[in-house]
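> Fold the following.
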Amino acid sequence: MEYETADIAIIGGGIIGMSCAYELARQGAKRIVVFDKQQPASGTTGGSAGVVCLHDMGELYAALTLVGYHRYQQLRRDHHFTFNAWGSLNVIYEPGVFPPPPDAYHQRFGGGADSIYHQEYLEPDALLRRFPWIKPHGVKGGVFYPNQGFIDPYELVALYERLAVETGQVEIKRNTPVLQIRTHGDSIASLVTRRGLWHVGTVLNAAGPWGARVAELAGSELALTPQRIQVCVATAFDDGVHNAPLTSVPESVQGEGVWCRGELGGTLLFGQHHHTTRSGYTVDPDYVHRINDAAYPPAVEQVYRRYWHLPNSQFLNGWCCVYGTTEDGFPIVSRDSRLSNFYHAVGLNGHGITLHAGIARAVSTLLLHNTTSLDLSDVLGEPASLDFSVLDARRFTSGNLLTFELHGRESSASHIVSEQYTKE
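So this is what the prediction gives:
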């Protein structure tokens, strides 16, 4: 029987799969193959708005955000990667407090003019001069983060693909779905693809919202839910708005939070978001209505016109993508609960663009060194590591769900182990 071989097979060619391929090759893995059922970045990654911002929803998220931001600075410096640093803006409305009280995340992880946490306090007059489309009613001030922004997801995945292939250890198989996973005992023996049989040493499931289906091919279950997310567009250039930062308003749209960021060319993108799996949004990722519901752009328009002055802008249909979500809102980065050579890196809940580098480094640590301790020394500037064992897929059946909270340095629940604090 004819077959090909790979030391590591990655299922999924989005930002997680492609960055993992690069990181694994960089860390010494030998022959790696990436299978994508269509084209790289054609799934959730391509539908992403590419936002790079703070994810302060617990210590794990904060640490992985720092790793991601650190990687973007490297890509900008070494490969002239495009990072649109248009910033993010937190507008504080009555009855909010301005200036805001000290932020625990900023105190612990911030510092320096180049930090993703670097911020400027804007009094109302200064805020409205800089962002004149914001209506003044109820505005008490704002916090502007100039180092945040957005990227082009296709450019990012293409760069990782080029860097991965240049190692000589990575092969990308486009339009090559994995159709069957064959097991022997407690491990995967081979993959049946559109283009034949592959004998593999290790398999990484990086299939995004298709992750549970990939697990099913191997006879495993994964607590991952595909959910539809809408993004609509406004023609802000009709009102002279350009380079708008990431921001939002203090009101939901159809019961759902909505972010907004400027886009190249002067449009505005408005996107749904929720941090955990929610009822009413679950879909089959292969059969998804790819444009907005008819009522969605008018609903966004109705809310945002109350806070922003956009008299000439038109709110138009945009697109939809599918997130892989989890019950507690945290990723799954772990060995499979049944199979010894099967691993998962899924469930980014829409945060993959910011977190991808941290996830890729965690995957490399897990697959190549069989440890869940991720070195953060280069990112935090001190000897420190992140214990990501809590991202185990089995937490959903054991009831050990994670929560969005910041653990203190002295807390026994902290996931960051720092030699400095240990010595103290």
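
> going forward, measure contacts and count neighbours with C-alpha atoms only.
Noted.

> by contact count, what packs against whichever strand or helix holds Gln302?
When elements are assigned from DSSP states H and E, Gln302 belongs to helix 296-304. Helices and strands touching helix 296-304, by 3 or more CA pairs under 8 Å, 6 or more residues apart in numbering; DSSP states H and E, are strand 225-234, strand 315-325.

> Gly350 is nearest to which of the ones you listed?
Across those, Gly350 has its closest neighbour in strand 315-325 (5.8 Å, CA to CA).

> what comes into contact with that closest one?
Strand 315-325 is contacted from outside by 43-44, 47-48, 208-211, 224-235, 275-277, 285, 289-292, 294, 297-298, 301, 346-350, using CA atoms under 8 Å, 6 or more residues apart in numbering.

> Quick one, which of those residues are buried?
Using 16 or more other CA atoms under 10 Å as the burial test, the contacts of strand 315-325 include 43-44, 47-48, 208-211, 224-235, 275-277, 285, 292, 297-298, 301, 346-350 as buried.

> Alongside the first, I'd like the structure of this one:
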Amino acid sequence: MKTCDVLIVGAGIIGLSIAWQLRRRSHLRIVVCDRGPGVGAGSTGASSAICRYRYSADNMVQLARDGIGVYQQWNAYLGQTDTRAIFQRDGVLWMPGEDAGWAEREHTRLSALGVRTRMLSDRDLQTMFPALNPCPLCPDLATAEAHDCKAGNRHLLETDGGWMDPVSAAQDTADALRRAGVGLHYNTEVTSIRSQGGRVTGVTLGDDENIDTDLVINAAGPWCNAVYRAADVEAPMQMDPVRIQVVHLDRPKSLAGKLPVTVDMAAGMYFRTQNRGQQLLVSSVREEDERETVDNPDDFLTVADDRFRAEKVHLLQHRLRGFSVDGNVRDYCGLYTVNQVDVHPVVGPWALDGFWVANGFSGHGFKLAPAIGALVARALVGSCGDFDCAMDPAYLSPDREPIRADSRSVLA
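A predicted model of the protein is given here:
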């Protein structure tokens, strides 16, 4: 590890995807360093890994389409047949609450962008997913007072959406990189990024070892600000690690039929199954639940708040017919790295010649990762014809104007 062509800081799904997309189209000497102890130790391991297409901006829809398309052809992408991760094409259901025209508007827009969707009536919903209550109202979280459920709304189903186990996907990518001769180094912190005359010349590691390189990519997720400090440059936009709470519980045997990944916009939550359909995972899509910034990403509360757990159980009782709590309600917390300017990632060269960044994914990182890897690799070494990304890289450039979105939450 004395010299390399590219050094990537961060071995989460973003850093690994950049490394693999570079390896697929070049013979560059690539090194990946991560301060964590192993695969999935950071944000990737805590990701819900939901692969949905719908974004406010058409460019982001296209980016999600390219990223999810890779997961759907995972073995071919990695060039191996013994992968751990399997794309779960459960569909992604959007329940828009009382906005009666939302589903039709988004169906028209997404269809024009090449995303397969279906509009569902309440009757369609009952036929396909009998456990779901189509009511567009949100339960009263202050008093828990019951309401009379309404009917007659329209819902939107992304038929090709779903989810994938994030740690398995990261491990698969790491295995492919090792087979291809890429160096992966855990428990390895980059403490300084050396430069001369405005150009990157190398890095210094925590054990004072020096590596000479003229290209460093900051893909360090919640630790990205430490990498900016190591390079002695300011971040292009404010990046804050934010604590995100997730609840999971056993699926009650009384819950009938198939369940899609569900985005309940009225209730401000999403949920999906996991563990071969035997468990439910649920979290928030509300902006107010993405405001708890963390000073030190190595030291934050990793269990959910009692109120958060209770609210999610109450909301599930409204949305799912036959729902009851069978066993313990469990929980964990992970970190989004939120771009506080426009909740979209920054990707591209920044501040120094040879210093690239891929930060601020604000909860979108997993589904976009293969496309982000392609975006960076295409800019650095050219296209390769398959598993590429067609989006103009200037859209996510670190020096762009802020992107406008319908929401500042993970639904942006």
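
> Output the helices and strands packed on helix 296-304 of the first structure as TSV; include the columns distance to His70 of the first structure.
Shown next, in TSV, are these (distance: least, CA to CA, whole Å):
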stretch	distance to His70 of the first structure
strand 225-234	28
strand 315-325	24
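
> Out of those, which gets nearest to Gly17 of the first structure?
strand 315-325 (13.8 Å).

> tell me how far the closest one is from the chain's mean position?
15 Å (CA atoms, centre = their mean, to the nearest Å).

> That strand versus strand 225-234: what angle between them?
Orientation check (axes from the mean of the first three to the mean of the last three CA atoms, to 10 degrees): strand 315-325 of the first structure against strand 225-234 gives 160 degrees.

> Need the residues that contact the helix or strand just after strand 315-325 of the first structure.
As assigned by DSSP H and E, the chain's next helix or strand after strand 315-325 of the first structure is strand 332-335. Strand 332-335 of the first structure is contacted from outside by 341-348, 359, 362-363, 366, 388-389, 391-393, using CA under 8 Å, 6+ apart.

> Strands along the stretch 301-424 of the first structure, start to end?
315-325, 332-335, 342-346, 373-375, 384-387, 416-418 (DSSP state E, counting those that start in this stretch).

> just checking, what packs against the third one?
Right, the one you point to is strand 342-346 of the first structure. strand 196-205, strand 332-335.

> mean offset of the shortest one relative to the second structure (after superposition)
In this case it means strand 332-335 of the first structure. Average distance between strand 332-335 of the first structure and its aligned residues in the second structure, after superposition and using mean CA distance after the TM-score superposition for the first structure, equals 0.8 Å.

> Need the counterpart of His199 of the first structure in the second structure.
Under the alignment (TM-score structural alignment), His199 of the first structure pairs with Asp212 in the second structure.

> That match and Cys389 of the second structure, how far apart?
30 Å (CA to CA, to the nearest Å).

> who has more neighbours, the two?
Cys389 (24 against 19; other CA atoms under 10 Å).

> From what I see, the more buried one and Ala369 are in contact.
No. Counting by CA atoms under 8 Å, Cys389 of the second structure stays clear of Ala369, with 10.9 Å between them.

> And Ser17 of the second structure, what's its match in the first structure?
By TM-score structural alignment, Ser17 of the second structure lines up with Ser19.

> let me fix that: Met95 of the second structure
So Met95 of the second structure corresponds to Val91, using TM-score structural alignment.

> Helices of the first structure, start to end?
15-26, 44-47, 59-79, 104-109, 124-130, 153-166, 211-217, 296-304, 352-369, 377-380, 395-398, 419-423 (DSSP state H).

> Ok, which of these comes nearest Gly329 of the first structure?
Here helix 59-79 is closest among the helices of the first structure (CA to CA), at 10.2 Å.

> Look up how far Val246 of the second structure lies from the nearest residue to Gly79 of the second structure once chain neighbours are set aside.
Distance criterion CA to CA, 6 or more residues apart in numbering; nearest residue to Gly79 of the second structure, sequence neighbours excluded, is Ala176 at 8.0 Å. Separation of Ala176 of the second structure from Val246 of the second structure (CA to CA): 30 Å.

> and if you look at Pro297 of the second structure?
Taken as CA to CA, the span from Pro297 of the second structure to Val246 of the second structure is 17 Å.

> Excluding chain neighbours, what is closest to the match of His199 of the first structure?
Closest to Asp212 of the second structure by CA to CA, 6+ apart is Gly202, at 4.1 Å.

> So what does the one you found match up with in the first structure?
Per TM-score structural alignment, Gly202 of the second structure is aligned with Ser190.

> I figured that match hits Val178, correct?
No. Ser190 of the first structure is not in contact with Val178 according to CA under 8 Å; the separation is 10.4 Å.

> Which residue lies nearest the spatial centre of the first structure?
Gly352 (1.7 Å; CA atoms, centre = their mean).

> Aligned to it, what sits in the second structure?
By TM-score structural alignment, Gly352 of the first structure lines up with Gly365.

> Ignoring the adjacent residues along the chain, who's closest to that match?
Closest to Gly365 of the second structure by CA to CA, 6+ apart is Ile14, at 6.9 Å.

> gap between that neighbour and Leu125 of the second structure?
For Ile14 of the second structure, the distance to Leu125 of the second structure - CA to CA - is 35 Å.

> the more surrounded of the two?
More crowded of Ile14 of the second structure and Leu125, by other CA under 10 Å: Ile14, with 29 against 20.

> My read is that the more buried one contacts Ala371, right?
No. With contact defined as CA under 8 Å, Ile14 of the second structure does not count as touching Ala371 (9.5 Å).

> Could you tell me how many residues sit around Glu171 of the first structure?
With other CA under 10 Å as criterion, Glu171 of the first structure counts 19.
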